[in-house]
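# Kindly return the folded structure for what I paste below:
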Amino acid sequence: MHAKARVLIWVIVISLSLVLASQSSNHLSYNQNYTLPSYFQSVKAQDLLNKNFPSGSANNSIDIALINATPFDNYIVSQKILQVKGVENATSVANVYIDYATALGKIANQTGDLLNDSAYALYYFPSHFIKYYIESNNSQTSLLKASKGLPEEVKVSNYTVNFTEFYSSFAKLFVTEYKSTGNVTLSYTLAFKGSLKNVNPIGLVALKYLNSSDYTNISSIAASVSKETGISEKDVCFLIFKPINANDPLLYEVITPPSSLISQYVAHNVSVVFVYTSYSPGFSFKNGTYPDGIISNEVQSAIGSVFHGKFYVTGTAPIIQELSSSEGSRQGTTFALVFIALLVVIGIYFRSIVAPLISLSLIALSVLMGFGVISIVGILKGSVNFEIVEPLISVIMGIGADYSVFLMSRFKEELQNGKSSAEAMSISVSTSGRAILISGTAVTAVFSSFVFVPYLRTWGLVITPTIPLTLLIAVTLLPLIYMKLGKRTFWPSHVKAKSSNKVIEKVSRFSLRHSNGILVGVLIVGIAASLFVLSIPMNFNDTSALPDYPAVQGLNVIDDAFGHSFINPILIVIHSNYNFNTSFLMRISNLENNISHMKGVKQVFGPVPSNFNGTYNQEVRELMKENIGTDNKTALITVIMNYPSDSKQAFSLVSNIEKEVSNIGYIGGTTSTYMDLESYLMPYYEGIVIALPLVLFVVLSLFMRSFRIGLGMILTIILTIVSSLSIVYIAYGINTSTGVIFFIPLIVYVLMMGLGSDYSVFILSRIREEEKKGSESIIRGITLSAGAVTALGVILAASFGVLVTDPISIISELGAAIALAALIDTFIIRLSVYPAILSKIIKSKIKSKE
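Model prediction:
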């Protein structure tokens, strides 16, 4: 293709990429939630919660941690939060006080009304009937006058106390006895006792506490209600015969809800307010606006205006907001650091200012196109995980720099051999360019494996097409530029005859002489490192790797106060085909009791207390209201652990609980989801771990026309991977208890499989060239390619090494692992192990100069 046509095509592609890249941030997702297939029990549990518990499907994306706040402070804060646009609800310990007071008030008022009306009927009517009868001697007239204005019946809950029959019976019995004896007192006593059988027993409680002289006295009523209901007289006096006033600070001082209800919101000096918004966690508009993030900022301001103590705004929304607001600066910092690092490395390698500027300018265009691909994938798939951006910059900059340096190294070598710029360019493209195309194809194929892994699919969709674009820029645009510049490409250094690298030649010869010892040592190290890496479990808790943002600090404050799993507890969802009854609730109570005695359990909340005996007091009613679903067939038991939700101990606890509930319900919550994720993802992991080496083995074997060489190269790559992961795990304190974030080892494995094969192809292609020139092809091939391959390894290490400074520890660990792998591969594997392996495989072609 004509040079001008190439340039024109690239101008069009780059212009389109610029437009798309400007929209890339709108397509990034910061949601850390994972979606599982419906057959997993954690999904079934969540589906039942969403269906039968209004709060289960509500969008609780913001949590507030108030330090040293009173219940009334919680009320004021909650009311202020409710004024924020987009907030649907806010619940706190104030709701416990209000709900409990309302329930007590209802009971107290019903009981007070009953006592008052009963006393009025039982004492007022007899005295007035006797008065009217003695005056008129007419029982019917006296009955009508005495009962006028008195209650005919009093309804309390499911009870109805009927007084009409009492009035009639008393009148009849009194008249009969009075006519017989003429004694008012005796007739009253006999008539009163005889007529009480017509009153519902619940109405007779008035006789226990009241008398005819003080039944209208409020203090007497309060004392009577307290004795009858068990509610403290102080609470009765505060609640009786008046509506609940949530604005009254006395409400939160006088009323004392049970600790089992308060402990769901308050622990030590920390109280939590749960905020529910109109949007699902992670939702964003098409223009990239994240509404819950805006709401969390407004909630922060609202709280600050009414609460002057220390507080934290945490939860999904604030964390996402802090991540998204810092993403731009993290991208810019990563690009700048990688650019500077590569500028220095390439500049030192070529001893030139021009060469690194040319190559890095073109590579920057590849990064631009990568951001354009993010927009395309976001449009097609809905979103792209934000964690891909910094690694994408490092991958493209590192690979692009590798390809550029490999081409320019060969170009410089041919210039040193006296070739013209055009001839040197042609040779560099036909030799190094061919190796780059083979390598790029292999790397692209390797990265495409991410497409088949859930949760890493967008990684594959973004990186896979960007690598060929980077490769094409390297083999089409870059040669045009360095051909035009010629020797000036390497200014201010001079292109002069290349001297052989004596150090690398000596290392290679040493490796050949001691190949047996080197291979035995490598085997021991490889086995030990592999066993260690395989012993580290997967961890699916992305939040554990977040920077020390205020929202993350808030999570830690809540964890310290309430327990590690308060925000992410174990959720046991009990489901029955029939409505719950007392017998089934007692069965649930026994289950709660069994779970509460399991090792690692801090608290258990359920529809009934763990000591439930069939008595429905107010505490039981409140628990039932919170933990029995709208269908009356679904119950929720919440378990707070002493363990982090992502720990091995938490996994073990969930497994033990599962044995208890497997016949009557499902286990949901974060820990159960992590366990299901592990079961779901492991087949994909195992498939990639097995498939990639097989594919590369075939590719390398065909390229070198030797299955033994292909096998040797694959084994060296695996050695590099397990060695680097072992060192990083130890350096970052990753062990069998904490585990490693699930995609770190997989990404390192895939990337190093691809890039490790890169270096293999580069070296092996040079060895093949040297085979045609005579003996010592291994020594000459490694020595001649060592400078470039060493530079490539250092370039890759530099491009990923800068990620160590990233505040997100996942990205930091990933960068450290790949940088270390690149250095191990470059300075140990390629220079020492490679010659030893090749000497065993193609021994017949080696003739030592000893």
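
# C-alpha only now, for contacts and for neighbours.
Noted.

# Could you measure from the nearest residue to residue 296 once chain neighbours are set aside over to residue 557?
Leaving aside its chain neighbours, residue 296 sits nearest to residue 318 (5.8 Å; criterion: Cα to Cα, 6 or more residues apart in numbering). For residue 318, the distance to residue 557 (Cα to Cα, to the nearest Å) stands at 15 Å.

# The two: which is more packed in?
Each of residue 318 and residue 557 has its neighbours counted (other Cα atoms under 10 Å); residue 318 has more, 26 against 20.

# for comparison, sequence B:
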Amino acid sequence: MKTFCKAVTRGRYVIIAICLLLMIPAAIGYKNTKINYDIVSYLPSDVETMKGQDILSKEFKQGAFAVVITDNMSTKQILNLEDRIKDVKTVNKVGSVYDILGYSFPVQMLPSDIASKVQKGDKNLILVTFTNSTSDDATLKAVEKIRGLKKSIQVAGMSATTLDTAQIANSEVIMYVIIAVALCLIVLMLTLDSFFVPFLLLGNIGVAVVYNLGSNLFLGQISYITKAIAAVLQLGVTMDFSIFLYHKFEYWKTQRDNKLEAMDEAIAETMISVIGSSTTTIAGFLALCTMKLTLGVDIGVVMAKGVAFGVLTVVTLFPALVLVFDPIITKTAHKSVVPDLSFIKRFVLKHYKIVLTVFVIGLPLSYYAQSRTQSYYNLTAGLPSYLPGVKANDVLKKDFKIVSPYFILVDSKMDATDVKKMVDQIDDLKGIDMTASIAKLSSQGITEDMMPDDIKDMVDNGKYQIILLSSKYDTATDQLNSQIAHVSKIAKSYDKHAIVAGEGPLMRDMVTIADTDFTNVNSTSIGVVFVIMLFVLKSISLPVLLVLAIEFAIFINMGIPFMMGTKIPFVASIVIGTIQLGATIDYAILMSTKYLEIRQGGGDKVQAVSTAMDASLQSIFVSALCFFAATVGVGIYSSMDMISTICSMISRGALISMIDVAFIAPSLLLVFDKVITHTSLGFKKKGA
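Take a look at the predicted model:
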């Protein structure tokens, strides 16, 4: 280790040069990393609805759908518009009722439930299919191109809202970083003893962030959620590593003859402490990889990399920067304005039994509250209402009463009589608003011979045929999920290989998988962090007590939406607990490590807890405040509820964990001191 430390301090200029040069390929990697804006695509490929999507993509060459809403256009103008849409790259098929009826026949010739879904007053619908997937760049460009063909048209569907998501995410992401950096800079200016050090801290983390985002190129793609929160989370989680090294350097400067030797000692101590504490944070993020929804792997791997890069730059680049700019640091020195937190120690030492009573009563209550917090799964619900795709979807709901369209894939050779019987049964289900199939149209006198090949190819490719449905129920609701289950049962009674697919069924699978993921991720993160703490603290009881303390903070954080009567995005409900545990368990470890040191050295429990609080409270305060600052601004600024909620809950969780560790953790140490000393290594031989 000494060799490594000396290599860093003596080769500081070389390290700075290498780190700056590595920014070039990292920046290129960042720019060329594909961003996925479609959360549905992270569903497991073996889910039946995803198999349905695969059939549509491979067998029908229909990777995505969109609905074009025309306003005050004649039949001729609509058919001309269809021809223009067909010329857009990656558009596969385009069709409307006028391709079947032509100029002569009125829409009223269609079955009434179908007629009401294709024309309303002066508005008409055109169905467009795309060769590529919903979130593919080519599909999004095609949707954008279609929107520009005529001012009076609107484009609805998942690809349209995905385009909205992409545009708003790309327009805001830079501001996320600017806000996070600005707020962190304010905190660091106040809490550190130099006006220049904060710039070095943020510059160092900025390099680590670019390395992390650039290396995402090797993952193939990342989600827009990961892109939006990765930088601010990495900033908040790894900031305290740099602060720790800086404080160590300032201390050793008073103990050693020159700055190089002081930094050698600071790096050595930082590596021992930071590598140990960062392991729990990395483990917490990697627990997200147990999610069946592979979005968890996306977030987990990127954030785990981010922490690793943060540790790497803290023990290499940051020491080099501090040594090079030490004269400026000295000239810009000022008095830190961190408040005196000794009143917390006095309160806890005097009232720890009361604090513990509050904990014992509050734990089950907060657990109940967080278990009652409700999530929403409708991916468009968290988007601003002014977006064009959201507006178009609202027109479909309000004017055409198309709330949740989906479809059934059945064997193309199924007898027309059986298809009609199946559709009639489905029509009788509560909430079904419309069904459409070739067999149903034929029974109304509109035969296959009357249909253009393009229209027939959209719904029957010789191997599968598509039956369209429209439900009155909103996507991702219990009513729609129950209806889909009944539709599937009926369809499979006629064709055992039938598949119910579309946005509604996909969201139904999302609900089921997310519920399982919530349980798996939380239990895995607790288990992994617990095992790591066993080795770090060399204690059986302490990991239990400290995890309980942080889980209490998590329960409070997750229970607040229930108490406020609000719903949160389902992704937030899955990832918040794991992120908060991994990022803030270090607060508890920092305090308990000092406590163990004093107790094993012969000090009594009050002395050990008192010294531990003196040594850790200010560090915990600064770290939590930086974590809060890095995320709270994004939570307030973002217009996407998914991003806003995640960042707001993370920022709130940092403060709750800080208060929790400041009061609950030392109270647990005092009350369970005997248990701890008898279940931890290094006590019995000292007679503790």
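
# can you pull out the helices in the stretch 501-650 of the second structure?
503-537, 541-564, 570-600, 605-637, 641-671 (DSSP state H, counting those that start in this stretch).

# Of all these, which one is nearest residue 100 of the second structure?
Nearest to residue 100 of the second structure among the helices of the stretch 501-650 of the second structure is helix 503-537; the distance by Cα to Cα comes to 26.4 Å.

# Show me what counts as buried in that closest one.
Residues of helix 503-537 of the second structure classed as buried by neighbour count (16 or more other Cα atoms under 10 Å): 503-511, 513-514, 517-518, 520-522, 524-530, 532-534, 536-537.

# now stretch 254-269 of the first structure
For stretch 254-269 of the first structure, by 16+ other Cα under 10 Å, it's 255, 257, 261, 262, 264, 265, 266.

# I'd like those as JSON lines, with distance to residue 819 of the first structure appended.
Converted to JSON lines, those look like this (distance: Cα to Cα, whole Å):
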{"residue": "255", "distance to residue 819 of the first structure": "62"}
{"residue": "257", "distance to residue 819 of the first structure": "58"}
{"residue": "261", "distance to residue 819 of the first structure": "52"}
{"residue": "262", "distance to residue 819 of the first structure": "51"}
{"residue": "264", "distance to residue 819 of the first structure": "46"}
{"residue": "265", "distance to residue 819 of the first structure": "46"}
{"residue": "266", "distance to residue 819 of the first structure": "46"}
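
# Sort out for me which of those residues are in helices.
261, 262 (DSSP state H).

# out of the buried residues of stretch 254-269 of the first structure, who's nearest residue 644 of the first structure?
residue 264 (18.1 Å).

# What about the closest residue to the closest one other than its chain neighbours, how many residues nearby?
Among residues not flanking residue 264 of the first structure along the chain, residue 93 sits closest, at 7.9 Å (Cα to Cα, 6+ apart). Neighbour count of residue 93 of the first structure, defined by other Cα under 10 Å: 27.

# Distance check, the residue nearest to residue 296 of the first structure against residue 811 of the first structure.
From residue 318 of the first structure over to residue 811 of the first structure the distance is 20 Å, taken as Cα to Cα.

# Could you do residue 436 of the first structure as well?
From residue 436 of the first structure to residue 811 of the first structure the distance is 27 Å (Cα to Cα).

# Map residue 282 of the first structure onto the second structure.
Structural alignment (TM-score structural alignment) places residue 282 of the first structure against residue 135 in the second structure.
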